[in-house]
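**Student:** predicted model, plus sequence, below.
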Amino acid sequence: ALDLVAQGHEVTGSDDEIYEPSLSRLINAGIAPVNFGWFEEKITSDIDIVILGMHAKVDNPELLKAQSMGLNILSYPAFVYWQSKNKKRVVIAGSHGKTTTTAMILHVLKKLKMDFDYLVGAQLEGFERMVRLSDAPLIIIEGDEYLSSAVDRVPKIHHYKPHVSVITGIAWDHINVFPTFDSYKKQFVLYLDTFEENGTLFFYKNDEILCDIVENNKAGISKIPYAGLIKADAGSVMYEGNTFPISIIGNHNLENLNAARLVCESLGINTISFFGAIADFTGANKRLQKLSDKNGRLVFLDFAHAPSKVKATTTAVKEWYGDKKLLGVLELHTFSSLNKDFIPQYHHALAGADKAIVYYNEHTLKMKNMPDLDLQFLRESFDHPDISLITETDSLYRLLHEKKYNDYNILLMTSGNFNNMPLEF
């Protein structure tokens, strides 16, 4: 919305909730709605395009009015493609690591003063917003496989038609719209047929399911496998016989780093320039974000919520800081993570932690119209020798601040916010 205003378009919008920093930015641009909510009288015949986000449901009164008037309705990803159809499009896809890999690429391009647009799923240091749409010749898109809108029920990645893409790996997610793993996997099978002619795919070669999909695909695109870069020590990697400094941790991030390197190489950036630019990259917001470093104890916050992400993140912190015990804390917040048919996917996901805590807010279950969880079933599903299951936010806060955990590193993982629990250590 802000970029469209900057381009000279007249923009209005509606939502039932708008949070900071978005609200202040919309107010400053003069386009914040006067009242929150949905008002069909806002939909008039002089509107050229209605852009629909996932938050608007099929019975939304403004959507129904726009449909009845025959207005041009586009999902957000369809609009992004429409705005970028004359650009070179790079799409970072996969079940995990998308935001970090995208952020790495954006970090390098910005430091090298390249002109580019972008769409990314987290607030990044050095970037005012999470999207930029201009007349730049290149766009970097974080490609989510979730549905595009309530009336455009195809994955967002199916809209973008990439010239270059990464698939980081495949692990079942979004059980509410993909109730089986096969239905989820199929979206990536279909994705490979959306590439522009002579496109390029970089795919993670140690994912057997992904490799099988790529091998069976007949599209006329270049398919290039990759793995993680080699760790030299805690602060550097090896590449082609040379050592380069880095500021990230975790083997999964060395995989993301190599994917980012390959994309940048395809954009004409040489090895020395890439590693010089990436050296001070510390991660995207809530992606192994360091909250505290006091008295020899580290506290990290991470967006990990799907099983593969939880396992990779927990393992990364334990391996990088193996001299200290690790307290791993996971909030079950998404529909998938609270679904009893999906929860067994978390088996051993917290194995890297010496002490595990699984927290969920019973109010979240009520808001999602989901049944209560059986604690014994949860315990058996995670199968961790030292696990606490907590549903009260105050109890979680007290446990995290018990003296016996003062010499533990702490890893907080959530796609929510622990019911607004203070994250002070």
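**Tutor:** Cool, got the structure. Predicted, not measured: the structure shown is a model, and the values here were computed from it.

**Student:** use CA for all of it now, contacts and neighbours both
**Tutor:** Fine.

**Student:** quick one: the helices in the stretch 151-300 of the chain?
**Tutor:** In the stretch 151-300 of the chain, helices defined by DSSP state H, counting those that start in this stretch lie at 181-191, 208-216, 251-266, 271-278, listed in chain order.

**Student:** which of those helices is buried the deepest?
**Tutor:** helix 251-266 (a mean of 21; mean count of other C-alpha atoms under 10 Å).

**Student:** quick revisit: which among the helices of the stretch 151-300 of the chain is found nearest to Ala29?
**Tutor:** For the helices of the stretch 151-300 of the chain, the distance to Ala29 is smallest for helix 271-278, at 32.7 Å, taking C-alpha to C-alpha.

**Student:** pull the residues that contact the closest one.
**Tutor:** Outside helix 271-278, the residues within contact range by C-alpha atoms under 8 Å, 6 or more residues apart in numbering are 104, 107-108, 111-112, 244-246, 261, 264-265.

**Student:** try it again with 10 Å
**Tutor:** Contact with helix 271-278 is made by 104-112, 237, 239-240, 243-248, 257, 260-262, 264-265, as judged by C-alpha atoms under 10 Å, 6 or more residues apart in numbering.

**Student:** try it against this one:
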Amino acid sequence: MRIHILGICGTFMGGVALIARELGHHVTGSDLNIYPPMSDALAASGIPVRLGYEPKNIDPKTDLVIIGNGIARHNPCVDYVLNQGMDYISGSQWMCENVLRHQHVLAVSGTHGKTTTTALLTWILETAGLTPGYLIGGVPKDFKETSRLGAGKYFVIEADEYDTAFFDKRSKFLHYRPRTLIMNNIEYDHADIFPDIEAIKKQFQYLLRCVPSNGSVIFPNSDTNIQDVLSRGCWSTQMATGDESGWYAKLLTPDGGAWECYFKGEKRALIKWHLVGNHNVQNALAAIAAADSIGVAMHDIEKAFATFSNVKRRLEIRGCVNEVTVYDDFAHHPTAIATTIDGLRKKVGEQRIIAIAQLGSNSMRMGAHGDALSFSFQAADQVHVLRPEDKSWDVAAVLKPLGNKAFVHDSVADIIDVVSKAALKHDHVLIMSNKGFDGIHERLLDKLSV
């Protein structure tokens, strides 16, 4: 079958493309933003990608067009597909019909931690010899690709609550039919499509209805929004994390690099790994619970943690110049910013942390999280934020509680200039964005080396 994918360079749609190619389809795609790492992965798999959304990019002989959720109705290619009467489908629905429907799906959902938890759970199953299929919404360091079909009955998928397509406004995860469901957390996000937290809860409520009674739902006991959703109806086995009613951790090091894993008071594993931060420990407990629920042995779980490399852009060290370390992180929500800084603080102690942030998500650009933004940066010694294009709110006023340690900049070049002059030996520069941030990482490293 000849398949063309609109929005192919996103991590999810790129993953769909790789799986379609693995199934033997002839795959092409279009996107406005063609850049590594996904462009490299597609090229390595022999998938041609065309720049832009001109109708001429779609071969008239195409059998099916898969449309990404970022593609709007007014897109010229959408108009062409509809006018020509071509068959089209969303990426999530295609995954359901062609990959997931006969698999034991382990879905990882929640506002934060999905990508790390999905990658970790996949690596646990891989270490146990189960050869799972997977689709990860990031670039895993332990695998060559962001997705694959796998060779067994298990498929691990990152389950996003964002809407499916311009013609299907359900959350993407409602297509996945999970038998094992992880709900990491539920917070307000995606202000461009959800009017309030209740609208998000309703999608999770529908998701719970899709899990069979012989399936499992894994969640942290401390999350009140999840507790509210569960109270509306859950027909599956419930597995709690975070306290002695279920799975919990006893830290052996303050940064979470080593800890003991317990289940209802019984020690089950000794975990030593390269990740830091309490948020990652909580993600890990969910992955352990999911793996244990399908019979993975604890010695395989321990081995997987010892060798797990995480995904790119998760507190990833991009370089160290003149004893100044520069990190890259995907954090783009106040909670994620706060937990990332806290994890780094526990690792580096009293050494200075200079936080740099681009408010890249739709919610952040719109100022939907303004009330929580200054609090999220409190543990940093300096804060540098790129002023968002949306002028309907004043980011400088929002950051005012941070006093003279917060700076708002009108350009990336200005951030680089100021931070390169302010950075001292043993400083840690933490750059946070879910966008490319105009290549700030390499540009700053170059400036620091002068």
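**Tutor:** All right, it came through fine. Worth saying up front: this structure is predicted, and the values here are computed from it rather than measured.

**Student:** related to what we said a few turns ago, can I get the helices of the stretch 151-300 of the first structure in a markdown table with distance to Glu62 of the first structure?
**Tutor:** As requested, the helices of the stretch 151-300 of the first structure are exported to a markdown table (distance: least, C-alpha to C-alpha, whole Å):
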| stretch | distance to Glu62 of the first structure |
| --- | --- |
| helix 181-191 | 30 |
| helix 208-216 | 40 |
| helix 251-266 | 40 |
| helix 271-278 | 44 |
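
**Student:** so which of these gets nearest Asp233 of the first structure?
**Tutor:** Closest of the helices of the stretch 151-300 of the first structure to Asp233 of the first structure is helix 251-266, at 11.7 Å (criterion: C-alpha to C-alpha).

**Student:** how far away from the center of its chain is that closest one?
**Tutor:** Relative to its chain's centre, helix 251-266 of the first structure lies at 16 Å (C-alpha atoms, centre = their mean, to the nearest Å).

**Student:** with stretch 412-425 of the first structure instead?
**Tutor:** 17 Å.

**Student:** list the buried residues of that stretch.
**Tutor:** 412-415, 418 (16 or more other C-alpha atoms under 10 Å).

**Student:** possible to save those residues as CSV with secondary structure and distance to Glu41 of the first structure?
**Tutor:** As requested, these are arranged in CSV below (DSSP: H, G, I helix; E, B strand; the rest coil; distance: C-alpha to C-alpha, whole Å):
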residue, secondary structure, distance to Glu41 of the first structure
Leu412, strand, 44
Met413, strand, 42
Thr414, coil, 38
Ser415, coil, 35
Phe418, helix, 38
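
**Student:** I'd like to know which of those residues is nearest to Glu20 of the first structure.
**Tutor:** Nearest to Glu20 of the first structure among those, counting by C-alpha to C-alpha, is Ser415 at 16.9 Å.

**Student:** gap between that closest one and Tyr81 of the first structure?
**Tutor:** Note on Ser415 of the first structure: its distance to Tyr81 of the first structure, by C-alpha to C-alpha, to the nearest Å, is 27 Å.

**Student:** before we move on, what about Phe418 of the first structure?
**Tutor:** 35 Å.

**Student:** same thing with Asp280 of the first structure?
**Tutor:** Note on Asp280 of the first structure: its distance to Tyr81 of the first structure, by C-alpha to C-alpha, is 31 Å.

**Student:** show me where the stretch 51-200 of the first structure has its strands.
**Tutor:** 73-75, 88-93, 117-119, 131-132, 138-142, 164-167, 200-204 (DSSP state E, counting those that start in this stretch).
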